[in-house]
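> Pasting the sequence and the predicted model now:
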Amino acid sequence: MVSLGCPKNLVDSERILTKLRSDGYQMSADYAGADVVLVNTCGFLDSAKEESLEAIGEAIKENGRVIVTGCMGDEADVIRAKFPQVLAVTGAHQYEQVVNAVHDASPPVPNAFVDLVPEGGLKLTPRHYSYLKISEGCNHRCSFCIIPSIRGDLVSRRIDAVLREAEKLVAAGTRELLVISQDTSAYGVDVRHEPRLWKGEEVRTHMTDLARALGQLRTAEGRAPWVRLHYVYPYPHVDHVVPLMADGLLTPYLDIPFQHAAPGVLKAMKRPANEAKVLDRIRKWRGICPDIAIRSSFVVGFPGETEADFQYLLDWLEEAQLDRVGAFRFEPVEGAAANDLPGAVPEEVKEERYQRIMEKTAAISAAKLAAKVGRVLPVIIDEVGEPDEEDGSIGATARSQADAPEIDGNVLLRDVSAGLKPGDMIDVVVEDADEHDLYGAPV
C-alpha cells in the first residue's frame, strides 16, 4: 500500500487494509513481494496529482500489478491515458470497489483466518496515536477547493459508532485520538444533530456532545487520552468546547483553517469574512484556557491578492499570535472556480510573500516557545533513541499538547530512563527552545 495525501486518506487506507486482512491477505514490505500494489492517491492540488502519478509510475515499474484508488480516482481517464496497464481505478472512500478489485487481481484463499485482524483493525500510524474520522465530504464551496466534487457533501457517521470506535482504539493502546473530517464543526448538520444512545444516555450527533463524550474515555491505566480536534471552523458553538479543554477533558489545541484574513481575499475564496470577530473570539478562548494552542494554514498569492491584502494578513497574524502556522503558495487546481478569477499573482511575488509569512510566523513561534522555558509540561513519547556509546545516556523525541504528529514541532529530550517507550506520557522541564521545537529533560 502506498498511501498519499492527508490523514483522511490514511484512515481510508487503514479501512481498506483491515478488510483485506480479514479476507486473508497479508501486507508486503516491498514491491517485489507483492501480488498487487494499491496506490491511494491525493488529488487536491496539481502538485499532489503529479506526486500521485509518479507513485503510480514507480509501482508499475517495480511491480506491474497496480490498483489505483483515492481522490485522483475521479480522473480515471487521465490515469489510464498515462498508465493503460493499471488493473483498476476507484474513487475516494470506495472501500468495497477497491477490495473487489483486489479479489479480481489476486483471488483470496478460501477459509481465511479472520482472527489475523487485530482488535481495532490495521493501523498505519504508531500504536499510541490514531486518527478518528467522524464524517465524509463537505458542504462548503470554497473557490479554491474541489473536495466536494471528489468526496461529495457532508455525511456524518453515527455518533455511537464513532464513540465505539474511539473506545476500541483506546482499549487497544491508543493514547492520543486525532479527530478529523473536512469540517469537524459541522458534524451532524446533515442529520439535524440526531440523538443516539451511548452508555445509557442520549448524545447528539454534534461536535460538543462528541467532544464531551470523548473526554470521558480512559486508558487501561485509568488515564485520560489526549483528544485533539482538527479542521475546526470557528462557528459559535466552538466556544462551548474550549471550557472542556480548561477542565482537562480535551487537549487544549484547535486546528482552524483560516486560509486568509483580508476581507477581499476571503470573499474571493468564498469564505466567511469576519476576521475581526475571530480575533475577539481567540482572545476569549485564551481567557478561558490560557494554554490553548491554535494552529492554522494560509494561502498566499491567491488571485487578486494585493500587497495591501498581504500586509493585512501579516498584521492580523501579529495580533492573533497563532501558535503554529503553515503556509501555501496558491496553486490552480483543475475544476476549481478560483482558476477563472482575475488578478493572477506572478510566481516570483508568491514566493516572496511566502518567505515573508514564514519569517513572520517563525518569529512568533520562537517567542511563544521561548516563554515556555522553565515550565513543566506533559509530553507523549514518539521515539526513544539508542544509548550513547560513550556515556550510555538516552535521548527521546516527544510532543507537547501543543504539537500534533507530523505537522507541528517536537520536544527533544535528554537523559530519559531506559524503560521509556513510545506512547508513555511523562512530565518534562523545558530547558531551551528554537523557532519550532522545545528541548528538555524528564522531571
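Noted; the coordinates are in hand.

> going forward, measure contacts and count neighbours with C-alpha atoms only.
Noted.

> can you pull the contacts of L122?
L122 is in contact with 14-15, 17-18, counting by CA atoms under 8 Å, 6 or more residues apart in numbering.

> Take this one as well and set it beside the first:
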Amino acid sequence: MSQTRPQNPPDLRPDLAPRPVLPSDARPGQPRIGMVSLGCPKALVDSERILTRLRAEGYAISPDYGGADAVIVNTCGFLDSAKAESLDAIGEALTQNGRVIVTGCLGAEPDFITGAHPKVLAVTGPHQYEQVLDAVHSAVPPAPDPFVDLLPASGVTLTPRHYSYLKISEGCNHKCKFCIIPDMRGKLVSRPHAAVLREAERLVEAGVKELLVISQDTSAYGVDRKDARAIVPLARDLGSLGAWVRLHYVYPYPFVADLVPLMADGLVLPYLDVPFQHAHPDTLRRMARPAAAERTLDRIAEWRAICPDIAIRSTFIVGYPGETEAEFRTLLDWLEEAQLDRVGAFQYENVAGARANALPDHVPEEVKAERYARFMEVAQRISAAKLEARVGRREPVIVDAVDEEGATCRTRRDAPEIDGNLFIDEGFDGLVPGDMVEVEVDEASDYDLWGSRV
C-alpha cells in the first residue's frame, strides 16, 4: 500500500473547525453575503445558523469576496494568537470587499476591533443572531423571491453533507483561570431535549450520516435545568436515529460511565473527547480545575472495562505558569499510564482578561517549546503503537473525500480534522463522500491507517 499521502502533523490544532464549505448558487440580482468563519466547531454552528436565517430571507451565499455585497467575519477570541488571526481576516475582508460585519467571540470586545479596523460596518458578540441580521439588513437590504428562493431542509451547512455539528448548549459554568469563554459566552444554557432531537432528525433525514455533538461542556448538559444526567437520555435518543453519534468536550464527571454502555451497545460511537488539560494536582489547582488525576485514571480504566474498544482523545496545556520540571514529568508519566488514543496540546499563552496572566513564575518560551516537543514525542509513540495494533482488523469507515489517488476515510475512532484518517488507495472506484464501507487495515503510521475494502 502506498504511503505517499501526508500524515496528520502532531501539532494539529485541536480547537479548530473544518474549513467552511460555502455553497455558491444564486439567481440574477439576488443579494449575496460572504462568510469567513474562524475558530472552533461551536463558532461554525453559529455561522450556519446565521446563513440559514439569511437564506430564508432571500440572500445568496457568496464563496468569494468579489461576488459578495457584504462579508460577515465570525471571529475567535480564545487565544491572543486567535485574536490576531481574526484581526487579519477582518483586514483582508476590508481590503478585498470593503463592507464587513464582525461577529463572534472577539465581538465581545468591540473597541478592540474598531480600534484596529474603524471602517467595519458593525460589531456584534457571540450568538447575537438578531443583531447580525439587523446589520446585514442595513448594509444590504433583502430582496426575496418566495417562488425561487428555497431553503434546504437541513438549513445551510458549512461542512460536507455527510456530517454535521450539533450544538446542544451555550456557555460554560467553569472558571478555569486560562479561559475567558464564560466571560464571552456566558453561563451554561442548555437547549431543550426536544429541540436538539428535532434538529438531529432533520439533519439525518437530509442525508447526514454522522452527528458531532458539541458544546463547551457536553457532560454538563441539563445542569441549568436541574438535570445533571440529561446528556445520557439525549445521547440514547440521538443514537436511535441511525447515524453515527460522536461526543465532544465531555468532562470526566462520575456519571459519564453511564454513557459508555451506550457505546458498548453501538448506539453511540465508542469515542470520548475529554479535555484533561494536565495531570499534576498542583498545576490543575492553579488552573482552577478539579485536581483528581489519580481518580481520572480510575475512570479511564472503568470506561475501558465497559467498552474495551473505546477511543479516548484529549487536549493538554504545557508550560502553564508555575509548571515545574517535576510537574511536567508527572504529566508525561500520567500520559504513559493513561495510553490515550488521540492527543493534542497547546503551549500556554496569555489571553487578555484571563486570570492566569497574573500568576507568578511564567515559563520561558524556549522551555515551553522544549516541553511541547517532549510531550508530543510521547503522544506520537503511543499513537503509533495503538494504530499498529489495529493492523489486520476489520473496521467500518466513512468516506470523507475521493480523488484520483484514493479515498480518504475515517474510522469510528476518528473525528474530522482533529484525528487521523484511513486511506484506501486501491479498489476505491465508485466510492463517494458519505459512503460507509468495511475495510481491513493493512498498514499503520504514527497517526493514520491504510486499508483495503472488504
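Yep, that arrived. This structure is a prediction, so every number in the text was calculated from the model and none was measured.

> on that earlier part again, among the contacts of L122 of the first structure, which are in helices?
With DSSP state H as the criterion, helices contain 14-15, 17-18 from among the contacts of L122 of the first structure.

> re the thing from before, name the nearest of the contacts of L122 of the first structure relative to C138 of the first structure.
Relative to C138 of the first structure, the closest of those is R15; by CA to CA it sits at 20.4 Å.

> Aligned counterpart of the closest one in the second structure, please.
In the second structure, the residue paired with R15 of the first structure is R49, using TM-score structural alignment.

> Next: D77 of the first structure.
By TM-score structural alignment, D77 of the first structure lines up with D111.

> From G125 of the second structure, how far off is that match?
Distance of D111 of the second structure to G125 of the second structure, computed by CA to CA, to the nearest Å: 12 Å.

> Those two: which has the busier surroundings?
Legend: neighbour count by other CA atoms under 10 Å for D111 of the second structure and G125, higher for G125 (21 against 12).

> What residues does that one make contact with?
By CA under 8 Å, 6+ apart, G125 of the second structure lies in contact with 103-109, 184.

> Serialize the residues you listed to a markdown table and add fields for secondary structure, neighbour count and distance to D429 of the second structure.
As requested, these are arranged in a markdown table below (DSSP: H, G, I helix; E, B strand; the rest coil; neighbours: other CA atoms under 10 Å; distance: CA to CA, whole Å):
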| residue | secondary structure | neighbour count | distance to D429 of the second structure |
| --- | --- | --- | --- |
| T103 | strand | 28 | 43 |
| G104 | strand | 31 | 42 |
| C105 | helix | 26 | 43 |
| L106 | helix | 24 | 45 |
| G107 | helix | 24 | 46 |
| A108 | helix | 19 | 49 |
| E109 | coil | 15 | 51 |
| M184 | helix | 20 | 47 |
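
> From the residues you listed, pick the one nearest D224 of the second structure.
Looking across those and measuring by CA to CA, the closest to D224 of the second structure is M184, at 18.0 Å.

> Show me what the closest one lines up with in the first structure.
Counting by TM-score structural alignment, the partner of M184 of the second structure is I150.

> is it true that that match touches G70?
No. Counting by CA atoms under 8 Å, I150 of the first structure sits too far from G70 to count as a contact (9.2 Å).

> between those two, what contacts are shared?
Contacts common to I150 of the first structure and G70, judged by CA under 8 Å, 6+ apart, are 91-92.

> Tell me how many other residues surround G427 of the second structure.
G427 of the second structure, neighbours per other CA under 10 Å, totals 12.

> Please, which helix or strand holds G326 of the first structure?
strand 324-329 (DSSP states H and E).

> okay, the following helix or strand past that strand sits on what stretch of the second structure?
Per DSSP H and E, the first helix or strand lying C-terminal to strand 324-329 of the first structure is helix 347-370. With TM-score structural alignment applied, helix 347-370 of the first structure matches the range 365-388 in the second structure.

> What's the separation between the alignment partner in the second structure of P272 of the first structure and V189 of the second structure?
Using TM-score structural alignment, the equivalent of P272 of the first structure in the second structure is P290. As judged by CA to CA, P290 of the second structure and V189 of the second structure stand 22 Å apart.

> More neighbours: which of the two?
Neighbour count, other CA under 10 Å: between P290 of the second structure and V189, V189 has more, with 19 against 12.

> before we move on, the earlier item: show me the one in the contacts of L122 of the first structure that has more neighbours than the rest.
Once you tally neighbours by other CA under 10 Å, L17 ends up highest among the contacts of L122 of the first structure, having 24 neighbours.

> out of everything not next to it in sequence, what's closest to that one?
Excluding its sequence neighbours, the residue lying closest to L17 of the first structure (CA to CA, 6 or more residues apart in numbering) is L122, at 6.5 Å.

> what do you get for L79 of the second structure?
V351 (5.3 Å).

> The counterpart of the one you found in the first structure - how many residues pack around it?
Matched by TM-score structural alignment, V351 of the second structure corresponds to V333 in the first structure. The local packing of V333 of the first structure (other CA under 10 Å) involves 19 other residues.

> Could you double-check that V333 of the first structure sits in contact with F144?
Yes. Contact criterion CA under 8 Å: V333 of the first structure and F144 qualify, at 7.3 Å.

> who touches both of the two?
N339.

> before we move on, the earlier item: host element of the match of D77 of the first structure?
Per DSSP H and E: helix 110-116 holds D111 of the second structure.

> The counterpart of E323 of the second structure in the first structure in helix, strand or coil?
Matched by TM-score structural alignment, E323 of the second structure corresponds to E305 in the first structure. Following DSSP: H, G, I helix; E, B strand; the rest coil, we place E305 of the first structure in the coil state.

> how close does the residue nearest to E305 of the first structure when sequence neighbours are not counted get to E51 of the first structure?
Closest residue to E305 of the first structure apart from its sequence neighbours, by CA to CA, 6+ apart: V265 at 6.2 Å. Distance of V265 of the first structure to E51 of the first structure, given as CA to CA: 28 Å.
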